[in-house]
Structures are given as structure tokens and as C-alpha cells.
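1. Return atomic coordinates for the entry below.
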Amino acid sequence: MPASFAPATARTIPLHVIEESALASWCAALPDAQAAWLKATGFSAALGEVALLPDTQGGISAAVAGFGTAAKRARGRFHIAAAAPKLPEGTYRIATFPEAGDPAQEALGWLLAGYCFTRYRDRGGLKARLVAPDDVDAARLETIAAGEFLTRDLINTPAADMGPDALEEATAGLAARHDAAFTSIRGDALLDRNFPLIHAVGRAGPQAPRLLDLRWGKMGPALTLVGKGVCFDTGGLNLKPAGSMGLMKKDMGGAATVLGLARTIMTLKLPLRLRVLVPAVENSVASASFRPQDILTARNGLTVEINNTDAEGRLVLADALALAAEERPDMLVSMATLTGAARVAVGPDIAPYYTGSDKWAHVLGRTARQEADPVWRMPFHTPYETMIEPGIADLDNAPGGGFAGSVTAALFLRRFVAEVPYIHFDIYGWQPADAPARPKGGVGQGARALLAALPEMLEI
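-> This is a model prediction of the structure:
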């Protein structure tokens, strides 16, 4: 289903969204036959529960969706999206909606529930469409959903069809559709242009490593998004075990998320100057692979001792961040599927982030709640800087000890952003099991919260 609402002129079925506490009073206003029917079905208005009310001809007069209780709703999000797949094919218009609900959030959830990855097989998908509720910005919600669909499609595509070549093609296509400038630096040209870490990580891959660079907008504050584009990660010579390698097509989830966000920003025509940088590589095993104990020199002159070739994401990001910082943008954001430690800390559903700005953290925390896009601030804990300093070089890409892995990775990246205002998201990029509006598979994290926060963060 496209990321769009049904036209307002469509023939619609009324949809009543009812809380458990309001069910009795709502049923009392129904015709006796419909009230008796609803009681006979056992409908209790539990969260995600659905019932259909018949008309006198045996058709559907209306649909009812349970909105549960406040306590149950607090355990999830996109509650009407839980009901949408249970409804028969048709076009629905919300006729009753509880005061406790957020119409815009629930409408977006319905759009997101319509996503289905169909590149390799027609898998059906959501049959029920929704007319946009009154008083919501339907065009904005459709744009946000379309950006999320792009992110999901990119992550869900396996590395055989989403290597550096395909990621470049997707980025170039996005630039062309929005009249943005695009360049790509590939292969040994990375060495000529002083991107040694990107080259080192990707030089053993079957497709040349590269740095993708998209620019859009001529006025307003400067926002640079940097996304980790490791299209597949074997771990390199520190080879991952099979259980850890199985989901590594998603290791370009940071790139996918910033590209989806960029699509949204450009479609909405936000008044800013946008730059997107994606170091696109495969971390492969071959005679050209970089090695443990190698010492590499980054773009900004810092030397890095390689103590684990599976800590490659921070390396490719380092060169891209150093380039971004040279222009001193008003905001620099990195998004990356960077550490397993972040998953241990907050699980797969929350995007931890790092920033030195208390103001930005306050704004982002508020918009995350508004947008049902959970994030959690983590500390740039400066005393841990010694953990990433190996002695033999300026930095260690994989400090031992097993402690604070997400924090030390963030501190590593901070060494490359100079004094530029910076936020780093250590995302997972994957939905482990089906949930309302989030089918199992690739998923964007943090992008909606950041999008909503940008006007206040950048004062636009």
C-alpha cells in the first residue's frame, strides 16, 4: 500500500475507536440490534480488538476498534495500527475518537502499518485504507511515512542487491528527484582525497569503497547528516560467528535512516542547507583486508590502532565526520548501527543518542514522546577517554575490558567533529518481531524525533 491516505471523496465505512471505560455508554446509544450483536461477539474494547456492525442488508454498517486502557496503551504505541490489519478491505473514516488519543500519531501509525517489502515476493499487505482525520497535516504525515518506507526498503534489501553500487544508485536517484547535487569518491581516489579509513575498511570488498555526498538547499542553517553505510559486515579478519553475521545486511541502517530523513526534509522543503555523507563499504575478508594491530592515520591526522577489524563502523564514520566538521555546520548528526553494547543497554526499540547540548537533549526528549519515536540520552563520559587511548597510537578502535562499549564508541567519534555541535545516534535499525506499524524487518529510529526537533534546535 502506498504511504498515502485514501481520498476524502471515497465511499467510507465509519470507524469508532472506543476505550474500555467508555464502551457501555457508547453501546447504550446504539440501535438495540447492533448493541446486542456487539455483546454477542464478546467485544470488550481491548487494545487492538476489532468488531464489525452489520446493516439490515447483511453488509458492514460500521467498524469498532478497541482503544483499551491508559495502562495498556502505555506499553506500546500506534494503537489503531494494531486494529488496521484485522479490518476487511475498504476505506475507513474515523467517526469516534477518544480524547486520550493523538489523531496525528494514530493516523501516521496506520500509514506505517501499510508497509510491506515486496521486492522478491508479493506478500499482500494492508487492505484497509484510512481517510485522513480532520485537523491533521495529511501531507506531512504522508511525507514522513514515505521517508520511513525508503529507510525500510534499503535495510531490507540483502547485500547481494544493496552493496555500495546500489546504495550509491539509491542516493544519486534521491538527489536527482529533489534537484540536489551529488558526488561520489570511489576506490583509490579515496586515498588521493585523504579518506584513508574509508578506503582501508572497504578495499577488500567486491565493490569499491566510496564516500557519497548529497547537498540540497541554499539558505538557512547548515545541517549535515552522516550515515554508516557498511552494506555487509563479515567482521573482517576478526570474523563474526554465524549467529552474529546473520543480520549484517542491516549494517547500513544508519545510511538508510539519514537518506529517509533527507527525503522527508527535502520534500517538506525545510529552510536549511542539507548535506548528507555516506561512507559506503563492505567489510570483507580477502588478501587486501586491513589487519588487527595495523595503525591507520585518519583524515584529521589522528592515528588509530586496529584492535578489532569488526569495529569498522567508527572508522568509516571518522573520515566522514572529519570532512563534515571542516565546514563547521550548525548541526552535525551521525546515525549508525554501531555497537552491540547499545542493544544490551536499552534493547532494540530505543535509539540511544549522545550530545553535549542539554538544550538539544531536552527538545529531543519532548519530540520523541510526541512522535512515538523513543530515544534515550547517553553520556559523553569524558573520564572514559583514557579507555580509547592505547599508547602506541592516538586512538584504539576497540578498547578491551568489555565495559561501556557504546560510550567509548561515541567518544571515539567525538574526536573527529572538532567543536561542531554534534549528536550521535547508536541505532539498531531492525524490528525483531511484528508490532503495530512496525513489521519485522528494517526500521528507522530517531528520524521522526529529530525531524520534529529541528525547528527548535536550529531556530528555523
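
2. from here on, contacts and neighbour counts on C-alpha atoms
-> Will do.

3. check contacts around D330.
-> Taking C-alpha atoms under 8 Å, 6 or more residues apart in numbering as the contact definition, D330 lies against P221, A222, L223, V420, P421, L458.

4. which one of these is nearest A138?
-> L458 (24.4 Å; C-alpha to C-alpha).

5. what's around the closest one, how many residues?
-> 15 (other C-alpha atoms under 10 Å).

6. same thing with L197?
-> L197 has 27 neighbouring residues, counting by other C-alpha under 10 Å.

7. Show me which of the contacts of D330 are buried.
-> P221, A222, L223, V420, P421 (16 or more other C-alpha atoms under 10 Å).

8. which one among those residues gets closest to I350?
-> P421 (22.6 Å).

9. doesn't A325 make contact with the closest one?
-> No: using C-alpha atoms under 8 Å, P421 makes no contact with A325, being 9.4 Å away.

10. Return every residue with contacts to both of these two.
-> With C-alpha under 8 Å, 6+ apart as the test, P421 and A325 both reach L332.

11. Distance of the closest residue to T297 other than its chain neighbours relative to L395?
-> Residue nearest to T297 in three dimensions, not counting chain neighbours: T303, with 4.4 Å by C-alpha to C-alpha, 6 or more residues apart in numbering. With distances taken as C-alpha to C-alpha, to the nearest Å, T303 is found 6 Å from L395.

12. try K218
-> K218 is 37 Å from L395, by C-alpha to C-alpha.

13. So between those two, which is more surrounded?
-> Counting neighbours by other C-alpha under 10 Å for K218 and for L395 shows that L395 has the greater number, 24 against 11.

14. quick one: contacts for the more buried one?
-> Here L395 is in contact with L302, T303, V304, E305, I388, E389, F412 (criterion: C-alpha under 8 Å, 6+ apart).

15. Only whichever of those residues are buried, select them in ChimeraX.
-> Those of these that count as buried under 16+ other C-alpha under 10 Å are selected in ChimeraX with:
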select :303,304,305,388,389,412
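
16. One more, please, to line up against the first structure:
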Amino acid sequence: MPPVFALPNDAAVPLHVLDQDSCADWLEQQPQHISHWAQANGFTGACGQALLIPNTDGKPALALAGYGTGAQRARRRYVLAAAAEKLPQGTYAIASGLSHDALNIECFGWLLCGYRFDRYREQSAFKANLIAPAGVDAAAIESLVAAESLTRDLINTPASDMGPDELQRAAETLAEAFDASITTIQDDALLAQNLPMIHAVGRASDLRPRLIDMNWGASGPKLTLVGKGVCFDTGGLNLKPGASMGLMKKDMGGAAAVLGLAKAIMAANLPLQLRVLIPAVENSVSGSAFRPGDILTSRKGLTVEINNTDAEGRLVLADALALADEDKPDLLISMATLTGAARVAVGPDLAPFFTDDEQVATALATNAEPSADPVWRLPFHTPYETKIEPGIADLDNAPAGGFAGSITAALFLRRFAGDSRYVHFDIYGWNPTPAAARPKGGAGQGTRALFAALPELLNL
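-> Have a look, this model is predicted:
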């Protein structure tokens, strides 16, 4: 179960969140047994410090959490979560120290401390429960935590238990929970219904390729989410080395992200028409694998020369984007763990996005920081279009040279998004280093910034 707030409890321990610059002044105003206890334990309000202070009977009287300085907080996310992870077992109620805006994101981080991926091994439970402070929308925070938990669970699950079949079942479970409709086009039916590149990428695997199509909502603006669902990527005939293949269970991180975002949208009952398209495949090696040098014809009719079978994500997304554009959505979003070039450019922590729409770019930038979901705009640099035009076909799936790899991949996808208002996210979907509320493993990126921006972008 996703983490939730604790029920109101008269026995809850009051928690005071102390900025390091004002901590000494705050302690001077407290009874001596409180200030002396804090001083004896070296509590200074530094980031991540936590201290439980007993009363004269030895029972918990209050707790302190260090909030550091403004400069220190700028270098971290979920500052309060770092202290929450050190508190002893109990139920806590925030009594002072946080602004309303900070309360929302710090409560979100606190709840995420309770996330555990325990499918294969029992994990120790998080011990510090939090009562929702007055003035926060507890249900909305819990909904976003549940959405992030779904994304993390899907990415963390290995390909042995998260292939195209299981990804489809996860989407069907989500659809059933919110009374959404869902259909699947599978295997040779992909050819019959003109989704040839999805078929070409997935045909070498015993786990049959498919397109998952989920729809929810009967009125309002149209929002279509397209998520890359490559459940495992060997690289195909351009086989990845072992070190590069090790994390390829996360190559369906785009699909996991859009399912998490869809869950948040449906739980909030946003007044829109939602469509989720997931091309779900495994890029495997067999006698039927597509080859370097092959030329594929896409749903849109554009031909694509294959110069690297390890650049398969853009192929399956291309057919899905072409299908999405035919419905003329008001906003079309693709999310994919697409290029290593994006990681070189911005590292694992930032979610780069591409759009030609200035309102989209501004709304995402405005909502990213309050959502603790950092994003960064990269350009659809049109002069690079020539790099994806090989001459023998309309498009090249893997331009030579290596420069601007994330941009050329995004330009490739833009060719298939048509006239739709379009934004593409090239995410990592993985937290390589454990941090407060962010364990090593699968991670949602860009989804909370998008969720917060949707009311503005779609006039909701």
C-alpha cells in the first residue's frame, strides 16, 4: 500500500522544524530542560538533525527537526524527510517552522520516506508517522504519493516479471480502478492496423509486441500521454555491452511515468479527456530481429533507415505519436528513457524536455520548483534536422557523430507529432544514489511538474 498520513491522535508528538540560523534563539526561549537537552545532544538545526526530547516523566514531550540554512536547502530536496528518517517510532504533528508552501512539499517527502519496494524481500517499515497539518490537502498529497509509488514499483520490477504482458496488466488494473476503457493491439494485428515500427522492434521476442490504448473522461480538452514501454532492451543486433544492459529493466520508465501521471489525473478527477498510449515491446535478438541497414515504413508513411538497432525507443514512439496526432489532442506529451546524451547533458536528477510552445515551457518552469520536480528545457534546434535525414530514406534513427544526441532524437519524434501541441521528456527514471525520500531505484520525473501545470495549459 502507498504511504498515507496517520489519523489524528491526541498522543502525537509535537514537532518543531528549526532553521539553523534561528535555532539558538528558539532554544533560548524554551524551558531550561528543553534547551539543555538540545545543547547536550548537539542539536543546532543543521539539515537532517532529529531529536526527541522527553518530559520530566521520561515520556516524549516534543521533537525537533533541523531545517538547515537557505543555502543548504537549495542543494537538497525533501529536507524534512532527512530528519523524519532519524526519528524514533511514533506519530508526529508539525507544530511550527514551515510555511504553507513548504508544508505541502515537505509532507509529500515525509510520506515518500515510507515507500518500500518489498516484492522480493521483506523491508523494515518506516517508523515515523505524520498527521496531516492543517491547511494542506491531505488527499491530494496522498494521491501524488500513490502515483509516484506506482511509477517506482513498475520501474523497480525486473523484466522477468515486468514484460509486455505484465505492463499491459498494470495498465488494465489502473483502468479498472478508475472506470477507464482499455484496448490492446498485439502482434500481427499491429501490421493490420498500420503500426509497423512497433511490430518491427518487438517481433524478435517471444513476448509479443503490442500497443496499449487507455481512455478516460467524456468531456473537456484532450490530453494524450505516450510512454515508451521497452520492457527490456538488449540493444538488438547492435548488442549492448553487459554494463550498459544492466539497468535496462528501467527502459519502460516512460510508460511507468505516464501511468503514474494518469493515476494522479484520474484520482483528481480533472475535467479532461485522457488518452494513454504505450507501445510495449522487448528489444531482443533472434532470427527475426530487425537489422542495421533495414528501412522501415512508419505509420505516418515516412521511411526510416536503421543505423543502430539500439535506437529503438524512438521507433515505437513514432508510430504511437502518429496515431495520437490523428486524434488532434489539445496537448500531446511523450515520456521516454530515450538517450544517454540527455544524461551527459543534465545528469540523472534533471528531466530535460523539448517543446516549441512557450506557454508550456513557462508553465513547466514555474511549477517544477514548487513540485520538487526539477526540469530543464532543451531546444528543438531546427538546423539539426539535416542530421536525421540520411538521403536513402526520409529519416535516420541513429545519426552518426554522436553530437546533440538528445536533440536529434527529439527532432525525430517531432516529425511524427504532426501539428499537435507537443512536449517531449527524455527522462532517466532512476535514482542512482540514495537520498532522503528517494531510495536508489525507480523514480518519477517530470510528472508532478506536468500535473501542476495542466490546469494552466488546458484551461481547467
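
17. And the strands in the stretch 351-460 of structure 1, which stretches?
-> 351-355, 375-378, 395-396, 422-426, 430-431, 441-442 (DSSP state E, counting those that start in this stretch).

18. mean shift of the third one relative to structure 2?
-> Overlaying structure 2 shows strand 395-396 of structure 1 at a mean distance of 0.2 Å from the equivalent residues (mean C-alpha distance after the TM-score superposition for structure 1).

19. to the chain's geometric centre, what's the distance from that strand?
-> Offset of strand 395-396 of structure 1 from its chain centre (C-alpha atoms, centre = their mean, to the nearest Å): 29 Å.

20. follow-up on the earlier one: I'd like to know which of the contacts of D330 of structure 1 is nearest to P374 of structure 1.
-> L458 (20.9 Å).

21. and the closest one, how far is that from P292 of structure 1?
-> Plainly put, L458 of structure 1 is 41 Å away from P292 of structure 1 if you go by C-alpha to C-alpha.

22. Could you do T118 of structure 1 as well?
-> T118 of structure 1 is 40 Å from P292 of structure 1, by C-alpha to C-alpha.

23. Look at these two and report which has more neighbours.
-> Neighbours were counted for T118 of structure 1 and for P292 using other C-alpha under 10 Å; P292 has more, 15 against 11.

24. Identify the residues contacting the more buried one.
-> Taking C-alpha under 8 Å, 6+ apart, we find P292 of structure 1 in contact with L237, N238, I306, N307, N308, T309.

25. Identify, from those residues, the entry nearest to G254 of structure 1.
-> Of all the contacts of P292 of structure 1, G254 of structure 1 sits closest to T309, with 19.0 Å by C-alpha to C-alpha.

26. For the closest one, the count of nearby residues, please.
-> Neighbour tally, T309 of structure 1, other C-alpha under 10 Å: 27.

27. so it touches G235, yeah?
-> Yes: at 6.1 Å, T309 of structure 1 counts as touching G235 under the criterion of C-alpha under 8 Å.

28. What strand or helix carries the nearest residue to E148 of structure 1 once chain neighbours are set aside?
-> In space, E148 of structure 1 comes closest to G260 once its chain neighbours are excluded; the distance is 5.7 Å by C-alpha to C-alpha, 6+ apart. Per DSSP states H and E, G260 of structure 1 falls inside helix 253-268.

29. Equivalent analysis for I94 of structure 2, please.
-> Counting by DSSP H and E, the element that carries I94 of structure 2 is strand 90-96.

30. Can you give me the distance of S205 of structure 2 to D213 of structure 2?
-> Counting by C-alpha to C-alpha, the gap from S205 of structure 2 to D213 of structure 2 is 21 Å.

31. Name the residue in those two with the higher neighbour count.
-> Neighbour count, other C-alpha under 10 Å: between S205 of structure 2 and D213, D213 has more, with 20 against 17.

32. that's a strand at the more buried one, yeah?
-> Yes: assessed with DSSP: H, G, I helix; E, B strand; the rest coil, D213 of structure 2 lies in a strand.

33. ok, it - contacts?
-> Residues counted as contacts of D213 of structure 2 (C-alpha under 8 Å, 6+ apart) are I182, T183, T184, R275, V276, L277, I278.

34. Can you give me the distance of the fourth one to L154 of structure 2?
-> Going from R275 of structure 2 to L154 of structure 2 by C-alpha to C-alpha gives 19 Å.

35. Compare these two (neighbour count), which wins?
-> Shown here are R275 of structure 2 and L154; by other C-alpha under 10 Å, L154 has more neighbours (26 against 23).

36. and the equivalent of A74 of structure 1 over in structure 2, how many residues sit next to it?
-> Counting by TM-score structural alignment, A74 of structure 1 lines up with A74 in structure 2. A count of nearby residues for A74 of structure 2, using other C-alpha under 10 Å, gives 10.

37. likewise Q30 of structure 2?
-> Neighbour number of Q30 of structure 2 under other C-alpha under 10 Å is 11.

38. now for L237 of structure 1: what does it line up with in structure 2?
-> In structure 2, L237 of structure 1 lines up with L237, judged by TM-score structural alignment.

39. Surely that match touches S288?
-> No: the pair L237 of structure 2 and S288 fails to qualify as a contact (C-alpha under 8 Å) at a distance of 10.5 Å.

40. That'll do, ta.
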